[in-house]
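Q: here you go, sequence then predicted model.
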Amino acid sequence: MEKEKLAFLQIHPKDNVLVALRDLPEGYTLRFQEQAITLKRAVAAKHKFTIQAMEKDAEVFMYGVLVGKVNAALEAGELIDVHNLRHASEDFTLGKRKLDWVQPDVSAFQGRSFQGFLRSNGQAGTANHWLVIPLVFCENRNVLTLKDALEEKLGYQVEAKDYKQEVEALIAQYQGGASVEELLQVDLNAAAVKSRKSRLFPQVDGVKFLNHDMGCGGTRMDSDALCGLLAGYICHPNVAGATVLSLGCQHAQASILRAEIRKRDPNFDKPLYIFEQQLEGTEQDLMQKALKATFAGLAQANTQKRQAVGLDKLCIGLECGGSDGFSGISANPTLGYLSDMVVALGGSVILSEFPELCGVEQELSDRCIDEPTAERFMQLMKTYNAKAEADGSGFYMNPSPGNIRDGLITDAIKSAGAAKKGGTSPVVAVKDYPELANGPGLNLLCTPGNDVESTTAEVAAGANVVLFTTGLGTPTGNPISPVIKVSSNTKIYEKMNDIIDINCGTIIDGEESIADAAHRLLNYVIAVASGEQEAKAVRLGQDDFIPWRRGVSL
């Protein structure tokens, strides 16, 4: 009996399919609700199978919501796959407010703090960075020149293999007459890891260079949104100040950037240096002024030190990438429980990726604190999906080949599991890209499902830590906010533990509860926020930064 309990899971009492928790062979017979079900085909772990006979076009439910319709009549015990299931989701309307929620026990974290950088506006950073930003892609080369000049000399070069020593070892073997077969067998593990030089400015965690391919040549909407996004980074509590390089003639004007900064922080008082190449003259004049300003800014930033601040200063971005069939029953619910804890402690959380909320709109809109907030959420969802449909790619096209291979057959299945990251607390605000979304409580932020674009946007919206769940393994991070990777299964954690911080496969393995995993994760978040623990994405220098062009990106 115990073996059968570990073999499958019904996520919600309304569900008419079960999830295989381990590989189940063809002909395997299990008992569920007093009935014997024999599998018609092998069902791999993470995939689903029917618990009753279904007529053609019958509805399939998971997580208690509609996730698809079957394309043909199916027997009980039939594997659900891309051939016999198509996307379907419920319509949504303005409903009654459902604001009651059961707050988790947070007594273990009451009175706790983290060591953060307190800013003059009352926000607190989990890191202390200086930014170097181009307002337009024309300045990317100059930004890279500054990076080359500053990064190594100041001790901010990533502490990781650059693989040059491995290449040298291969060259030596080749020059020594090694054959092709021998080259393939060379042991490269002995190559030394380069040690990071000691930092000249120990209180500054990094100088971050945010190159991009926008600022001109596109729509004014995109260039204005870029200015808003960059303003979000400059105003971010993890940032001490910034150097901005502008050409001068582009759509993304310095005046627009300044206006966006004032919109986010009317009393902005960080050091900000903006240089326009067409005003400065020669490249040398521009670069020398930018170097002096950046160096002086770093000296000023180095006077800031960590101090104890309450957990209400945490703003957690919730993200997923490379999701699998276990994400919605282990890692994502763990984030949901942690989200509720952070809200109960007075902190902020941000749930984004609107294409991955398809099918759960009714629940989320009903959780909005008032009708105008619910109406804005529904309007953003409808507008986004309509734009996607008009371009020939609706939300139903969101699941990737990897998602589908590992059990996320339709967008509604993926969305129902992804939404679990948001917990159960009321939605206090709905924001559009690239607005701030850092008010206390659960905030919804309209972003693409593209994990790097979404993470980039969440940080601009105020997230000072990002929790990123993955079932397949995703090597990504952010320049200024630590991105903590959380695996949905033990196999991927053990296979890719160089990029994954926390394993929630322990829930699938029956080793701990969702609540226990959430407590363990929040303790890790506090250590990272305090600078006591380095997230693996930070250690590897995974500084991914992709602004969203406001077109269709799923």
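A: Arrived safely, thanks for sending.

Q: from here on, contacts and neighbour counts on C-alpha atoms
A: OK.

Q: so residue 507 sits in a helix?
A: Yes: counting by DSSP: H, G, I helix; E, B strand; the rest coil, residue 507 falls inside a helix.

Q: one more structure, for comparison:
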Amino acid sequence: MDNKQFFLQIHPHDNVLVALQDLPPGTEITFGDKQLRIISGVKAKHKFTMEALAAGADVRMYGVLVGKTNEALQQGETITTQNIHHAAATFTLGERKLAWRKPDVSAFDGQTFMGYHRSNGTVGTANYWLVIPLVFCENRNVLVMKRALEDRLGYGKRSRDYGPEVDQLIQLYRSGATVEGILNADIAASDAKGARQRLFEHVDGVKFLNHEMGCGGTRIDSDALCGLLAGYITHPNVAGATILSLGCQHAQASILREEIAKRDPQFDKPLHIFEQQLLGTESNLIQQALKHTFTGLIQINQLRREPAPLSKLCIGLECGGSDGFSGISANPALGYVSDMVVALGGSVILSEFPELCGVEQELSDRCVDEPTALYFMELMKTYNAKAEADGSGFYANPSPGNIRDGLITDAIKSAGAAKKGGTSPITAVVDYPGIANKPGLNLLCTPGNDVESTTAEVAAGANVVLFTTGLGTPTGNPIAPVVKLATNTKLYERMPDIIDINCGTVIEGEETIGQVAHRILRYVIDVASGLEQPKAVQLGQDDFIPWRRGVSL
């Protein structure tokens, strides 16, 4: 049997192997000088023991502790949520381990992307105008503006209209069809609707953000919201913004302006703030907002894409709907991309702190200095303690889908998720909702929740987000292109409408991690230049969820 085709040992110190395809009961394999016999069958992506383990024994993957056995396990036995539980090694302040092997980036030396240069030195991969409510009370008025502007300006997405399908169902019902008859009926698909021609050629869109915050919660949350919104307004992909305020809410316009000044002291983008309680009627508010938004669009339409070095890229690293292949295909490929971007002088953001549980020692040792390492350790301990106090520590992070596809403890999930960060030194550790665009690898404290974390990464400065998934998720962002990478070929083929790049070729032995990484970076350059549109952008997948600073895993 060709062992490489059927299973993998990720790290030499691991005592479990990963099944690369289904292994039925009784399968006999050879690993080094060991002869193993699969006891009860192992599904692809799941793990099985290399040797017999006593009750309470360590389970190791990626070279780190990922669990403890609940009972004695035989050699060749599948590990499950019943026979092991989450465990992670303790961590302390250690010696700096800053040496790393820079990847060969000669293929990208001197390359540029075509971006929008801002006065503060950042470069956008897109050119958007934002319409944002300071408080949930203004959500309706934002939607009124969206209905008035989006299609007429040519920013409505080409989408399939499911109305004709509903018409057919109505006709079946009126003709007396049974429930079974309706469910089995052959419904003809309708064509996609075309969008109007764009009025402003050099404006990529007007993005209308809604949220459920700004008042009624804690002042910490409303202040954080202002910081998050300031991150979007000052973002290099944004050229101007319209803000709708009620007037009496916690999230005051004055706080927003202070947060903008913290992030960009010389802020000079067009910014229009309208307070409904001062302007009076809805019609007065909407008309004023429409006029200033329209004239702002005229102004930013004068901007043009110009060449920019790859050092102006700020890449957000994200994963969601992860599976047992995430840590051995797509995530390591992103780690290689991360190291390449750092070697080229760019910035990378690794977030999702609940999914760094178990690899704290390695990451803290990679921090450039002791204060940075101590800050990371403090954030991790504080976050987990808050989760524990609320009855749900980091151990509760894996979702049912994660568990079903092989990620049965948080430490297993985390060890694979951390591979997205590559091997370079960590230059900064930033708490939410701060800016994390320092050259090199930045750690940003966010939840593991896909949308909350992506929302925060973009506010922190990411002008492109690379998002790996093993199960499939449509997550996108209003202002930053989100590139979806499949960990396995089956997913890539099953969900081509939301996946951009297949990393399953690594599992199949068709490409190396480095080859996939080069393919990803070339695609990123095209996306950053406006030459390619990721599926999330094509679908208008504008997910935006601010983090309430409570427990979110």
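A: Cool, got the structure. This is a predicted model, so every value here is computed, not measured.

Q: does the closest residue to residue 29 of the second structure other than its chain neighbours count as helix, strand or coil?
A: Nearest residue to residue 29 of the second structure in three dimensions, chain neighbours excluded: residue 36, at 5.3 Å (CA to CA, 6 or more residues apart in numbering). Residue 36 of the second structure carries the three-state label strand when classified by three-state DSSP.

Q: in contact with residue 36 of the second structure, which residues?
A: 28, 29, 30, 50, 75, 76 (CA atoms under 8 Å, 6 or more residues apart in numbering).

Q: can you lay out those residues as CSV showing distance to residue 376 of the second structure, neighbour count and secondary structure?
A: CSV is the format used below for the contacts of residue 36 of the second structure (distance: CA to CA, whole Å; neighbours: other CA atoms under 10 Å; DSSP: H, G, I helix; E, B strand; the rest coil):
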residue, distance to residue 376 of the second structure, neighbour count, secondary structure
28, 45, 14, strand
29, 42, 18, strand
30, 42, 12, strand
50, 34, 21, coil
75, 38, 18, coil
76, 38, 27, coil
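
Q: let me know the closest of the residues you listed to residue 546 of the second structure.
A: Residue 546 of the second structure lies nearest to residue 50 out of those, by CA to CA, at 43.7 Å.

Q: map that closest one across to the first structure for me.
A: Aligning on TM-score structural alignment places residue 50 of the second structure opposite residue 51 in the first structure.

Q: and for residue 254 of the second structure?
A: By TM-score structural alignment, residue 254 of the second structure lines up with residue 255.

Q: what about that match, neighbour count?
A: 10 (other CA atoms under 10 Å).

Q: check which helix or strand it maps to.
A: helix 254-264 (DSSP states H and E).

Q: how close does that helix sit to the second structure?
A: Its matched residues in the second structure lie on average 0.2 Å from helix 254-264 of the first structure after superposition (mean CA distance after the TM-score superposition for the first structure).

Q: pretty sure residue 352 of the second structure sits against residue 454.
A: No: the pair residue 352 of the second structure / residue 454 is not scored as a contact, 9.2 Å apart, by CA atoms under 8 Å.
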